[in-house]
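Participant: pasting the structure only:
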């Protein structure tokens, strides 16, 4: 993150938000308001035609916007420490959990606790866009479970992720 201190007044904060791509923790670890936007500089690809944008990248919190085309998916996996949320922006996001399948639609949010295996996929005919948050965001915390992937509505397993 980039930090822009200002003089404090009765109706002002001591820090002004500044747009950065992606937002990162400052060297002194102080938090301040910041604005992030999905831009080409933060774009990455994964799987077969899936897209992602890094919005916030810190050890305390990771926020990404992701897009899965019809039929796309990621292998079943879990995070030993990180807790995740998936917030559906558009389309229908299918999430397979142990013993349960959730279908998120625009405005739905799913919380996945640490240690819970899950598979995210798009079984619909249109792309799905969603936000993923992870806290804390620790490198190497994602572990494929080796479970068999759930078939899509077409009966085919989805494409692998990263």
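Facilitator: On my side now, so go ahead. These numbers come from a predicted model, not from an experiment.
Participant: contacts and neighbour counts: CA atoms only from here.
Facilitator: Will do.
Participant: Any buried residues in stretch 49-64, and which?
Facilitator: 50-58, 61-64 (16 or more other C-alpha atoms under 10 Å).
Participant: okay, pairing it with this:
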């Protein structure tokens, strides 16, 4: 079946950000996400899931284990399991990105207290 953010399961996360499940099974998750300007996710890590963040449009900052990485369109970053990370949109414009998790990260997230801004 053909899938897009127009017919995929939708959910809200973080600071009024959107997510659409393009692939959602036990072994793999592919989510199309939209982050409005000046939003972020909470800092966390995954026990088992490896994630890949890929920017479709806009620019985001991905903090990984204390290191800030600016990601622009057509750039990505892989985050191994058990590595703290947090994504930010410090711009006034929206960011569109894909988040690919293997295995699925549902129920695998551990929040980290120290926060980066």
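Facilitator: Done, it's in. Because the structure is predicted, anything quoted here is derived from the model rather than measured.
Participant: Kindly provide the TM-score of these chains.
Facilitator: Here the TM-score for the pair of chains, by TM-score structural alignment, normalised by the length of the second structure, is 0.93; 117 aligned residues with a C-alpha RMSD of 1.3 Å.
Participant: hang on, the earlier thing: may I see the buried residues of stretch 49-64 of the first structure arranged in TSV, with distance to residue 103 of the first structure as well?
Facilitator: Shown next, in TSV, are the buried residues of stretch 49-64 of the first structure (distance: C-alpha to C-alpha, whole Å):
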residue	distance to residue 103 of the first structure
50	19
51	20
52	20
53	22
54	24
55	24
56	26
57	27
58	29
61	25
62	23
63	21
64	20
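Participant: Kindly tell me how buried the aligned partner of residue 105 of the first structure in the second structure is, as a neighbour count.
Facilitator: Residue 105 of the first structure maps onto residue 72 in the second structure, with residues paired by TM-score structural alignment. Residues lying near residue 72 of the second structure (other C-alpha atoms under 10 Å) number 16.
Participant: ditto for residue 113 of the first structure
Facilitator: 16.
Participant: If you drop the residues flanking it in sequence, what lies closest to it?
Facilitator: For residue 113 of the first structure, ignoring the flanking residues on the chain, the nearest one in space by C-alpha to C-alpha, 6 or more residues apart in numbering is residue 83 at 4.8 Å.
Participant: Just tell me what the one you found corresponds to in the second structure.
Facilitator: Checking with TM-score structural alignment, residue 83 of the first structure has residue 50 as its match.
Participant: wait, isn't residue 90 of the first structure in contact with residue 124?
Facilitator: No. Using C-alpha atoms under 8 Å, residue 90 of the first structure makes no contact with residue 124, being 11.3 Å away.
Participant: Next, show the common contact partners of those two.
Facilitator: Contact criterion C-alpha atoms under 8 Å, 6 or more residues apart in numbering; residues shared by residue 90 of the first structure and residue 124: none found.
Participant: For residue 94 of the second structure, give me its contacts.
Facilitator: Contacts here follow C-alpha under 8 Å, 6+ apart; on that basis residue 94 of the second structure touches 34-37, 58.
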